[in-house]
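**Student:** pasted the sequence and its predicted model underneath.
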Amino acid sequence: MKKIIKTDKAPAAIGPYSQAVEVGNLIYTSGQIPISPKTGDLVSGDIKKATAQCIENLKAIAEAAGCTLNDVVKTTVFLKDMNQFTEMNEVYGSYFVTDQPARSCVQAAKLPRDVDVEIEAIILKK
């Protein structure tokens, strides 16, 4: 059975999709871009702050599903510029300290709203 996960502590979907979908014991998030759910403003111009906002949005979705970032098993990071990998990775690593999830990181030609980073996750619900 499919269950839609929704929280006002993460940006609302800006298209015909859900913030996350729970199927069995897995939660699949939509890609989170650096939008502040409080203001609706984009966090731009600083890859570290943008990465932190993406992960804070994922954290809010995980919590809405009854999970934490420790339950994340896989992420995909999309970067506008792979030259920003080191800075993104520094912030990413501060959120996933132990038992890090599997991860893919790719450079994307263009991301929604022309952001520098987008991150999606698969979360295991225990």
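**Tutor:** Looks like it came in fine.
**Student:** hey, let's count contacts and neighbours off CA atoms from now on
**Tutor:** Fine.
**Student:** burial measure for Asp114, as a count.
**Tutor:** Neighbours of Asp114 under the rule other C-alpha atoms under 10 Å: 11.
**Student:** let me redo that: Pro112
**Tutor:** Pro112: 11 neighbours (other C-alpha under 10 Å).
**Student:** who touches the residue nearest to it when sequence neighbours are not counted in this structure?
**Tutor:** Distances taken as C-alpha to C-alpha, 6 or more residues apart in numbering put Ile33 closest to Pro112, at 7.7 Å, once the chain neighbours are dropped. By C-alpha atoms under 8 Å, 6 or more residues apart in numbering, the contact set of Ile33 is 50, 53-54, 112, 115, 117-119.
**Student:** pasting the second one now:
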Amino acid sequence: MSIEYIETENAPAAFGPFVQGVRFENLVITSGALPLHPSNGEFIGGDIKEQTRQTLDNLSAVLEAAGSSLKKVLLITVYMTDMDRFSEMNEVYASYFPGRCPARAAVGISALAKNAQIEMQAIAAR
């Protein structure tokens, strides 16, 4: 039983002392995914819908690099700086999880790294 560290060029590189994700046995645990451009790590800006799409695309890339996918997500934690935008985020979120969605928590917080409006972290099966 060993921990494998996940790194992919299809998602933004970690910009601090953390990794994109880890794989342990049949679990994949991601670090928080932000709405950053995968190739240069720059913040994409835009409204909450655009930021949600990019965040989920980045999360998906890490999961796929670990041998998993959004279809195998067990739990997602969503962090938002403006819970008044929850329904807009939820509209985009639902399009990434057709059918049955994973368990989820949504947390309103005052600030996120890179001034993002949203961040997501996942636990998935492999």
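**Tutor:** Thanks, I have it. Keep in mind that what you see is a predicted model, and the values were worked out from it rather than measured.
**Student:** just the buried residues out of the contacts of Ile33 of structure 1, in ChimeraX syntax.
**Tutor:** In ChimeraX syntax, the buried subset of these is picked out as below (16 or more other C-alpha atoms under 10 Å):
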select :50,53,54,115,117,118,119
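**Student:** spatially, which two of the contacts of Ile33 of structure 1 are the most separated?
**Tutor:** The distance between the two most remote of the contacts of Ile33 of structure 1 (C-alpha to C-alpha) is 15.0 Å, for Gln53 and Pro112.
**Student:** how much space is there between Thr86 of structure 1 and Cys105 of structure 1?
**Tutor:** Thr86 of structure 1 sits 12 Å away from Cys105 of structure 1, going by C-alpha to C-alpha, to the nearest Å.
**Student:** mean shift between the helix ranked longest in structure 1 and structure 2?
**Tutor:** Using DSSP state H to define each element, structure 1 has its longest helix at helix 47-64. Helix 47-64 of structure 1 differs from its equivalent in structure 2 by a mean of 0.4 Å after superposition (mean C-alpha distance after the TM-score superposition for structure 1).
**Student:** which elements pack onto that helix?
**Tutor:** Where contact means 3 or more C-alpha pairs under 8 Å, 6 or more residues apart in numbering; DSSP states H and E, helix 47-64 of structure 1 is packed against helix 85-95, strand 117-124.
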